[in-house]
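**Q** pasting the sequence and the predicted coordinates here, then a few questions.
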Amino acid sequence: MKVIIFCGGLGTRIRDTSESLPKPMINIGNYPIIWHIMRYYAHWGHKEFILCLGYKGDKIREFFLNYRAYTSDFTLNFNKENKDIIFHNNHETHDWSVTLVETGLNTMTGGRLKKVQKYISQDETFLLTYGDGLGDINLDNLVRFHKMNNKVLTVTGVRPPGRFGELNSDEFGTVTEFNEKPQATAGVISGGFFACDYKIFNYLNDNENLIFENEPIKSLVKDQQMSIYKHEHFWQPMDTHREYLLLNEMYKKGNAPWMIWNK
């Protein structure tokens, strides 16, 4: 199943982490977050990717054009007539298909999705996500849920990570529990990780200012063509420098729930 990834946003809230890279290319450990996202989808058997490029898209193109050099140890024989490069790592990612599409510097998400319609076959179900969020969503269950409900769009609903300490107390005001960074105890938001039918393009137009999360989704809700797959476990965006540090700390400590390919 094809996976479309939004990779073109300006990422203004995380500029203090890196001014020279687009957000999808900011590293978690040794690899950019876009690699982690793609590796996660590939673990579930989804290895055909379509990347919607925009802001600093050349950095993403450069990474994939030189993918083996970025991700492998290799030997260069300068003193021989044969100048072939010898790569020493055998990555499981070599069977991926990656289509990189220029969708415009200032194009909004709805416009970006419309621009890659030509790479999706009619009546094809595909997956859609953002290039800056990680989770341990069971993608088999997501796809199964989507097909069972027979809607145009299924969104993964998550509880957002709390940004402040949460205090619980008894009736006398004595604190009984303190969680430094808890999951929100109420309310569900979109965590991305969408499953879509081709009919989603009927809700889009060629306006580059079209925001997928606004008019198209509101129309889908009005037509009762959107369902929610609830996910109660790990989900974490990388919108800020603090969240960048959090994800890298999880990676460093070997406590990265999204890295299920290592289990």
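**A** In hand now; what should we look at?
**Q** every contact and neighbour count from this point should use C-alpha atoms.
**A** Noted.
**Q** gap between the two ends of stretch 104-113?
**A** Stretch 104-113 stretches 11 Å from its first residue to its last (C-alpha to C-alpha, to the nearest Å).
**Q** so which bits of that stretch are buried?
**A** Using 16 or more other C-alpha atoms under 10 Å as the burial criterion, the residues of stretch 104-113 that qualify are Gly104, Leu105, Thr107, Met108, Thr109, Gly110, Gly111, Arg112, Leu113.
**Q** second one coming, line it up with the first:
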Amino acid sequence: MRAAILCGGRGTRLREVSETLPKPMVRIGDKPVIWHIMKIYASHGIKDFVLLLGYKGDIIRDYFLGYYAKQVPVTVDLSSSGSERLTFHGNQTEDWRVTLVDTGDAAMTGARVRRARDFLGDDTFCLTYGDGVGDVNITSLVDFHRDHGRTATLTGVYPPGRFGDLAVSEGAVQSFNEKPQVSGGHINGGFFVMNANFIDDYLDDREDLVLEVDPMKRLTEKQDLMMFPHNGFWQPMDTPREHKLLNDLWASGRAPWKTW
């Protein structure tokens, strides 16, 4: 199974922390937040990733192209040429497969997923945002999705009330209200699971297609979207305060999302 990660946003509320990095590359401890997200999935056996790049995507691309060289000792032989110039000392640090897809600098979330269609295959896939971590049980999430047989599943969480509010009946999402003024129930925490037909049936290539607006509302109208309830830890990294919170948790050695 593949996991697609949305990595194209500008992270305007986080500019106090970094104006030069795309949000997925902002660090928690000594690793970018996207590494933490990938470790969560990998701890559940999902190690095939498709990164949907946009704003400053070259920084993410360069990070993974040079990932191995930055993790182990390396000898550079300047007297030779070709493949023998570099000698790596040590074992592979992560057994991941990472596909880097440029989905456009200004594309919205729905368009990004649609533009990666050729790399997501014809099987069920996971999808999440490149700026949020949690101790979500991915294995149980995928099992839940396969059992209910609908096209899509999102993970419902209970954090701050500035995100999308969900009305749910018997597990099915009845309405999807993105960014309401007041929220008292579950909200959209990402960590989606989608059947492959979701891309063909609910998405198109419009630059301004927002995943959380028309596609989600159409899914709810067709009773084709289910919610996996997660009552544990979940935290986005949208603001400097949230960045500090996550770094403090990591530094304490008690980061709840560290499931590996």
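**A** It's in. Nothing here was measured: the structure is a model prediction, and the numbers come from that model.
**Q** rewinding a little: Lys59 of the first structure: which of the buried residues of stretch 104-113 of the first structure is nearest?
**A** Lys59 of the first structure lies nearest to Leu105 out of those, by C-alpha to C-alpha, at 13.5 Å.
**Q** thinking the closest one is in contact with Gly54, fair?
**A** Yes. Between Leu105 of the first structure and Gly54 there is a contact under C-alpha atoms under 8 Å: 4.4 Å.
**Q** find residues that contact each of the two.
**A** Gly8, Gly9 (C-alpha atoms under 8 Å, 6 or more residues apart in numbering).
**Q** test my guess that Gln92 of the second structure contacts Tyr68.
**A** Yes. With contacts counted by C-alpha under 8 Å, Gln92 of the second structure reaches Tyr68, the gap being 7.0 Å.
**Q** before we move on, back to that, now render the buried residues of stretch 104-113 of the first structure as JSON lines, adding secondary structure and distance to Glu243 of the first structure.
**A** JSON lines is the format used below for these (DSSP: H, G, I helix; E, B strand; the rest coil; distance: C-alpha to C-alpha, whole Å):
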{"residue": "Gly104", "secondary structure": "coil", "distance to Glu243 of the first structure": "27"}
{"residue": "Leu105", "secondary structure": "coil", "distance to Glu243 of the first structure": "25"}
{"residue": "Thr107", "secondary structure": "coil", "distance to Glu243 of the first structure": "25"}
{"residue": "Met108", "secondary structure": "coil", "distance to Glu243 of the first structure": "23"}
{"residue": "Thr109", "secondary structure": "helix", "distance to Glu243 of the first structure": "22"}
{"residue": "Gly110", "secondary structure": "helix", "distance to Glu243 of the first structure": "26"}
{"residue": "Gly111", "secondary structure": "helix", "distance to Glu243 of the first structure": "27"}
{"residue": "Arg112", "secondary structure": "helix", "distance to Glu243 of the first structure": "26"}
{"residue": "Leu113", "secondary structure": "helix", "distance to Glu243 of the first structure": "26"}
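**Q** what is the nearest of those to Trp96 of the first structure?
**A** Nearest member of these to Trp96 of the first structure, counting by C-alpha to C-alpha, is Leu113, at 20.7 Å.
**Q** if I look at the nearest residue to that closest one once chain neighbours are set aside, how far off is Thr107 of the first structure?
**A** Residue nearest to Leu113 of the first structure in three dimensions, not counting chain neighbours: Cys52, with 7.5 Å by C-alpha to C-alpha, 6 or more residues apart in numbering. As judged by C-alpha to C-alpha, Cys52 of the first structure and Thr107 of the first structure stand 10 Å apart.
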